[in-house]
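>>> this one's sequence-less:
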């Protein structure tokens, strides 16, 4: 069976919740999964003033060389003005050696994100992650329309064909809904199943 990494950055816990759901989906596929977070780059006083969530059970990932031991990587990041967070970008900016050696070529990748509003850059943020993956030679899996719950209009829901999403509200008061978490699980299972086939 394949081994999948769920790699995330979360300021307020929304992406952390989504990461847990993604990992549940990976496990449902029969694949192994590790959850890691990228290092915080904001000064401690900024994190405290902004009320960032700092208590988490997930360890910080080590050097980018560790990425090569996985068959798939699912990246979660909140939006920062329509692109991935600086914390996530900073980590990948140190992965030039991994890129130069082609160590992620053919591995499976996927993305998930959160924004304050429905139109707050979900798809462009997902594409910033997908672009990163394609430059590293990865095979990208999206949140296909087999997950029909993302198409409902009866309530505000996350989800896009490019990856799993949630909406947090400007004050962070909205937590991932059952539909949002279901999309994350679906995405994780799709990545796990795809990686299982490619590594068989």
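That came through, no problem. Computed from a prediction, not measured in an experiment: that's the story for all the values here.
>>> contacts, neighbours, all on C-alpha from now
OK.
>>> Run through the helices of the protein in chain order.
Under the criterion DSSP state H, the chain contains helices at 14-28, 44-50, 86-93, 96-100, 122-135, 178-199.
>>> One more to weigh against that first structure:
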């Protein structure tokens, strides 16, 4: 079975929660899954003053580890319609991997959160997907096989480009059951795709 990395950055825990759901979905497809986060680049005093969630269980990744996986699923919140500097800084270190084609043919995907329904979820997903395509990866989104993204019965995230959640302007809203199910669905689909490509 495939080896999957769920790589994320989370300021307040929303993406951390989504990352765990993505990992659950990938494991349900038989994949071996690691969850890792990128380093926090904000000064410690700034992060504490902004009440960042600094006690996250996932170990911090280093860029060379990306080459060890068959699939990489990247989760990040939105900053002004794109990925935040913490994730961008981490991916910017992948020049060596790109030069030697270390990620060519691997499977990739993205998931995100925004404060509001119209806060740039799809633009943020595209900002991640652009990186994955430059790395030579095969991108898997959240197709309409996950019907939950079509619901009109509740406010919900979800996009054909990747799983999403809406956090609220003060971060007061946690991922809903529907959003978490979308994350599991995407994780499972990415793992199933990697299993087919990397069957041993």
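Perfect, thanks for sending it. All figures in this text were calculated on a predicted structure; none of them were measured in a lab.
>>> Just put the helices of structure 1 in a markdown table and tack on mean neighbour count.
A markdown table is the format used below for these (neighbours: other Cα atoms under 10 Å):
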| stretch | mean neighbour count |
| --- | --- |
| helix 14-28 | 24 |
| helix 44-50 | 11 |
| helix 86-93 | 17 |
| helix 96-100 | 14 |
| helix 122-135 | 21 |
| helix 178-199 | 23 |
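>>> Next, format those as a markdown table and append distance to residue 78 of structure 1.
Listed next are those as a markdown table, based on distance: least, Cα to Cα, whole Å:
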| stretch | distance to residue 78 of structure 1 |
| --- | --- |
| helix 14-28 | 7 |
| helix 44-50 | 15 |
| helix 86-93 | 9 |
| helix 96-100 | 23 |
| helix 122-135 | 8 |
| helix 178-199 | 14 |
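>>> which stretch among the ones you listed comes nearest residue 67 of structure 1?
Taking Cα to Cα, helix 96-100 is the member of the helices of structure 1 nearest to residue 67 of structure 1, at 8.2 Å.
>>> average gap between that closest one and structure 2?
Comparing helix 96-100 of structure 1 with its match in structure 2 after superposition yields a mean distance of 0.3 Å (mean Cα distance after the TM-score superposition for structure 1).
>>> Check structure 1 and tell me which residue is nearest its centre.
residue 76 (2.0 Å; Cα atoms, centre = their mean).
>>> what residues does stretch 46-56 of structure 2 touch?
10, 11, 12, 13, 16 (Cα atoms under 8 Å, 6 or more residues apart in numbering).
>>> what's the answer for stretch 188-196 of structure 2, then?
1-2, 4, 22, 24-31, 70-71, 106-109, 140.
>>> And stretch 177-196 of structure 2, how far out from the chain middle?
Here stretch 177-196 of structure 2 shows a centroid-to-chain-centroid distance of 11 Å under the convention Cα atoms, centre = their mean, to the nearest Å.
>>> and if you look at stretch 24-44 of structure 2?
Centroid separation for stretch 24-44 of structure 2 versus its chain: 8 Å, with Cα atoms, centre = their mean.
>>> and if you look at stretch 2-15 of structure 2?
Using Cα atoms, centre = their mean, the offset of stretch 2-15 of structure 2 from its chain centre is 5 Å.
>>> Next: stretch 137-155 of structure 2.
Mean-position distance between stretch 137-155 of structure 2 and its chain equals 15 Å (Cα atoms, centre = their mean).
>>> Could you do stretch 7-20 of structure 1 as well?
With Cα atoms, centre = their mean, you get 8 Å for stretch 7-20 of structure 1.
>>> where's stretch 70-88 of structure 1 relative to the chain centroid, distance-wise?
With Cα atoms, centre = their mean, you get 6 Å for stretch 70-88 of structure 1.
>>> ok, and for it, which residues are buried?
Using 16 or more other Cα atoms under 10 Å as the test for burial, stretch 70-88 of structure 1 gives 70-79, 82-88.
>>> Kindly report the same for stretch 140-148 of structure 1.
140, 141, 142, 143, 144, 147.
>>> Surely residue 38 of structure 2 is in contact with residue 58?
No: Residue 38 of structure 2 is beyond contact range of residue 58, at 9.5 Å (criterion: Cα atoms under 8 Å).
>>> Those two: which has the busier surroundings?
Neighbour count, other Cα atoms under 10 Å: between residue 38 of structure 2 and residue 58, residue 38 has more, with 22 against 15.
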